[in-house]
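Q: could you work out the structure for the sequence below:
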Amino acid sequence: MHMKKLLTPAVLCLGLILSACSSTGSVEEGAGKVEDRNAGAVKTVTPPSSRSQALAALRDPNSPLSKRSIYFDFDSYVVKPEFQSLVQTHGRFLAQNPDLKVLIQGNADERGSREYNLALGQKRAEAVKNALVTFGAREDQVEAVSLGEEKPVCTEKTEECYAQNRRADILYSGEF
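A: Reported below is the predicted structural model:
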């Protein structure tokens, strides 16, 4: 009986050590889950090194995230099909980086009144915002504003130049 009492704590300690060392699932290196007890949700936390890599993608010319202008047809605020994948990429990126925010600046060419161009620029910015939210961004991550005709990238009076000014630009935190 005395021997049984001595073995029981030793066996118990050994069992605890072995169970603590065992793994039943895989954990992606660098990623973790945190339970938000207030909301009852589990959130993925991006470690600083991964976040730095993600932000570097915004400046990498080979990354689709470096492309941040969505162009529109004359007198239109419909996101064209050729820009859907770009908006989708940014929407998913925002979903994966919930601490980031973007400002969408809607622009128009110089044709039309100042008031009309401000309204059109706002509609363009809102169209991009809605698309980003559709693809995973949260409403509170995205702000839409209009610059109207006030920030042209081209000042020549040609159709090619006007087309460059009919756009919405995506600016990330720290760029506005």
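Q: going by C-alpha atoms from here, please, whenever you check contacts or count neighbours.
A: Noted.
Q: now do the SS call for Gly112.
A: Per DSSP: H, G, I helix; E, B strand; the rest coil, the local secondary structure of Gly112 is coil.
Q: how many neighbours does Asp99 have?
A: Neighbours of Asp99 under the rule other CA atoms under 10 Å: 10.
Q: and it, that one's in a strand?
A: No. Applying three-state DSSP, one finds Asp99 to be coil, outside a strand.
Q: next up, the contacts around it.
A: Asp99 sits next to Gln141 when contact means CA atoms under 8 Å, 6 or more residues apart in numbering.
Q: please give the structure of this sequence too, so both can be compared:
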Amino acid sequence: MRSVHFTKALALAAVMAIAAGCSSSGSKGDSGALTDTVGASSIGAGSTGGVTPGSWEEVQQLRNVFLFEFDRAVVRPEFLPDLEKHARFLANNPSARVRLDGHTDERGTREYNMALGERRAQAVERVLMVNGANSGQIESVSYGEERPAVVGNHEGAWSQNRRVELRYLSR
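A: Below is the predicted model:
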């Protein structure tokens, strides 16, 4: 068991080192202010435990929409348990595939939002891979602001539109 935690911690350290080398701290955000949008900084090394989803029915009960803070591509800690379970399901079912749809709210330019949606999908992908999913099982797409979950020009709508949706393509 210690070996599993050590291996997971080692993989996390590698992902964070790569993310740190590839990140662009000081990128211009939706608001025009300089912000940090590093994607992997909140991925936890510790396991949250829980039961590995053993059936398709159990996986369907997991959360599949993961929300983000304004102008951020960091997976929030409350979403890690469900993502870890999705990853374990993928690891135990090599023929299963998922698509990660990255979305943003309407603020910012189209180009910036497409890139931010992509960074969000990649942040979720890193969590899945650190927890056992294979990169060949994961496809990422960014829709930017083009497919809002909630229509509206207020924080209530914007907060629901800053998301990544995890969709199973096959099982």
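Q: can you calculate the TM-score here?
A: Scored against TM-score structural alignment, normalised by the length of the second structure, the superposed chains reach a TM-score of 0.66; 118 aligned residues with a CA RMSD of 1.5 Å.
Q: excluding chain neighbours, what is closest to the residue nearest the centre of the second structure?
A: Nearest to the mean C-alpha position of the second structure, counting by CA atoms, centre = their mean, stands Val124 at 1.8 Å. Closest residue to Val124 of the second structure apart from its sequence neighbours, by CA to CA, 6 or more residues apart in numbering: Val75 at 6.6 Å.
Q: would you map the helices across the first structure?
A: Counting by DSSP state H, the first structure has these helices, from start to end: 2-21, 48-57, 84-96, 114-134, 159-165.
Q: and those: which comes nearest Arg68 of the first structure?
A: helix 84-96 (8.0 Å; CA to CA).
Q: what span of the first structure is stretch 129-140 of the second structure aligned with?
A: Here stretch 129-140 of the second structure aligns to the first structure at residues 133-144, judged by TM-score structural alignment.
Q: can you list the buried residues in the matching stretch?
A: Of the residues in stretch 133-144 of the first structure, Val133, Phe135, Gly136, Ala137, Arg138, Gln141, Val142, Glu143, Ala144 count as buried by neighbour count, 16 or more other CA atoms under 10 Å.
Q: quick one on the thing from earlier: quick one: map the residue nearest to Val124 of the second structure onto the first structure.
A: Structural alignment (TM-score structural alignment) places Val75 of the second structure against Val79 in the first structure.
Q: follow-up on the earlier one: mind putting the helices of the first structure into TSV with distance to Lys67 of the first structure?
A: Putting those into TSV (distance: least, CA to CA, whole Å) gives the following:
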stretch	distance to Lys67 of the first structure
helix 2-21	46
helix 48-57	10
helix 84-96	8
helix 114-134	14
helix 159-165	14
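Q: ok, back up a step: next, count neighbours for the match of Val75 of the second structure.
A: When neighbours are counted by other CA under 10 Å, Val79 of the first structure registers 20.
Q: distance check, the residue lying closest to Pro148 of the second structure once chain neighbours are set aside against His103 of the second structure.
A: Nearest non-adjacent residue to Pro148 of the second structure, counting by CA to CA, 6+ apart: Asn161, 5.4 Å away. Using CA to CA, to the nearest Å, we find Asn161 of the second structure at a distance of 6 Å from His103 of the second structure.
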